[in-house]
Structures are given as structure tokens and as C-alpha cells.
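Engineer: sequence first, then the predicted structure:
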Amino acid sequence: MISVLVVDDSRFMGKVMQTVLTEIGFNVVGLGCDGEEGVQLFKELNPDITLLDVTMPNMDGLECLKEIRAHCPDANVVMLSALKDEEIVRKCLEAGAGAFLEKPIRRDCIEDQQRLISAVEKILGYAV
């Protein structure tokens, strides 16, 4: 089972993501609420996939991504944001994110679930 770390400053969104991921067959091994906690949890848990919100307190998602990739250059990271900003997308992909998804990811929306699965498959290189 693929292990996933979710890092989002919205506890509600983190729980929604956990539910969606669990329902489609992933194992959510941790939930973080800011970039600093995300880096710490990544180092402790070594997940197969990390989902990072872009906008977070203490350390934003882009900085968290950079620290994770410095620790583990092969880390599989999907960035998430409600912001529709092509510059942010570009910076995240250049920093090593394997995919970028627009939020929200809704629990009851098959299309959102499929977008998430497609992003994970793209990063891993195989169907899940």
C-alpha cells in the first residue's frame, strides 16, 4: 500500500484529503499543519508520496518542498493550491514537485479523486 503524508494548514482540508486518500486505497501515515512540521514528518515517516499545500504558516509549501528534496532528492511530492497562479506552479515544478493540483479535492467528486490518482500515477510511473 502506498504511504502518503498530507501537509495542509487547514485541518479540515487535511482530514478531507485523508478520507479521500484512504477511500481510494492509500495509507495516510501522517498529517502536518505547516511546512516545518511537514519536513519533520517527512524525515520521520519517509512516505512514498507527500502532498503539500503551497500557502502555509511558519514555512510555506515551496520552502518545505525544497527542504524535503534537499534531504531526499528522489522524494515524490504533489503540490496543492487553491491559488490559480502560473508563476507558483512553475516555481514548484522547477523545485522538484512531480505534479501540481488545484484545490479543492472534494470527497464526493469522482473527477477530483481521478485527478489525484492521475497525479500519483504520473509521479510513481505506474498505475495504482
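Structural biologist: Cool, the structure landed.
Engineer: contacts and neighbour counts: CA atoms only from here.
Structural biologist: OK.
Engineer: residue nearest the centroid of this structure?
Structural biologist: Compute the mean C-alpha point of the chain, and by Cα atoms, centre = their mean the closest residue is residue 51, 0.9 Å away.
Engineer: quick one, what contacts residue 9?
Structural biologist: Contact analysis of residue 9 by Cα atoms under 8 Å, 6 or more residues apart in numbering lists 32-34, 53, 55-57.
Engineer: and here is the other one:
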Amino acid sequence: MKRVLIVDDSSLFRKLLAKAIEEDGVTIDMASDGLEAIEKYKGNTPDLVLLDITMPNCDGKECLTQIMHLNPKANVIMISGIESEETVAECLRIGAKGYIPKGDLAITKVQSTQSFSQIVDQILGAKEAA
């Protein structure tokens, strides 16, 4: 069973994303900020973390750094409305496997065109090929 941790300060976005990726064999956990995400990561290491960049208490970059210290092979995909190339490049340097702008994340399209597994495989496969 695949475990996914969704980290975003917007409860609505967390719920919508969880609904979009809901499928057999996927267990979803959620966190509202980086501190909560780090604790959840320590308690039950997920196969994938979908991580917002801009959050209170502990932002996505700091959370990503902590997760990568815990597990350098962690699969983390950043999801954010921030589209600064510098921010994205920094997250990729820290260890994120990919980045999806929230504006491009058409949740209903994701639901109707591909399974969550296919989307993750595409992102992680593209990173491994690079």
C-alpha cells in the first residue's frame, strides 16, 4: 500500500488533492504546516510527500530540508502558487523530485485522465532520467 503525505496550509486544497489522488492501494495523511509534516514523516514514513512551499510555522523549503536529512532518498514533490524559478531551483537542489505549480494542477483533469500512480511515475521517472 502506498502512503502519501499532503502538506498545505489550505485545508480545502488538501481535501481536494486527497480526493483527486484517492485510489485503491493509496493511504493519505495530511499536515497543515511543515512542523506537523516532519512529525508525521518521522512517525510513518510516506512513499511520497506533496509539499506546499509557503506555509506558517515551518515553510516548505525548511520542511524539505528536514525530510531530506531524515531520508536522503525521500520522494518529495513541491506544489505551490509560488512560481519563482529561483525558489523551484533551490527546492530541487535540496532534494525535491519535482514541482507542480498550483495554477497548473487541474485536480479534476488529474482525476479523469490518469491514475495518481501514473502521474507520480512520470514525475519521478523524469527526475531519475535527468
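Structural biologist: Arrived safely. Only a predicted model underlies this, so the values are computations on that prediction, with no experimental measurement involved.
Engineer: quick one: TM-score?
Structural biologist: The TM-score (TM-score structural alignment, normalised by the length of the first structure) is 0.85; 125 aligned residues with a Cα RMSD of 2.6 Å.
Engineer: what about the contacts of residue 9 of the first structure, which are in helices?
Structural biologist: Per DSSP state H, helices hold no members of the contacts of residue 9 of the first structure.
Engineer: still on that earlier bit, could you list the buried residues of the helix or strand harbouring the residue nearest to the centre of the first structure?
Structural biologist: Using DSSP states H and E, residue 51 of the first structure sits within strand 49-53. Using 16 or more other Cα atoms under 10 Å as the test for burial, strand 49-53 of the first structure gives 49-53.
Engineer: equivalent analysis for stretch 5-14 of the second structure, please.
Structural biologist: Within stretch 5-14 of the second structure, the residues scored as buried using 16+ other Cα under 10 Å are 5-9, 14.
Engineer: and it, end to end?
Structural biologist: Counting by Cα to Cα, to the nearest Å, you get 10 Å between the two ends of stretch 5-14 of the second structure.
Engineer: same question for stretch 15-30 of the first structure.
Structural biologist: Using Cα to Cα, the two ends of stretch 15-30 of the first structure sit 11 Å apart.
Engineer: residue 10 of the second structure and residue 32 touch, don't they?
Structural biologist: Yes. In this structure, residue 10 of the second structure is within contact of residue 32 by Cα atoms under 8 Å, at 7.1 Å.
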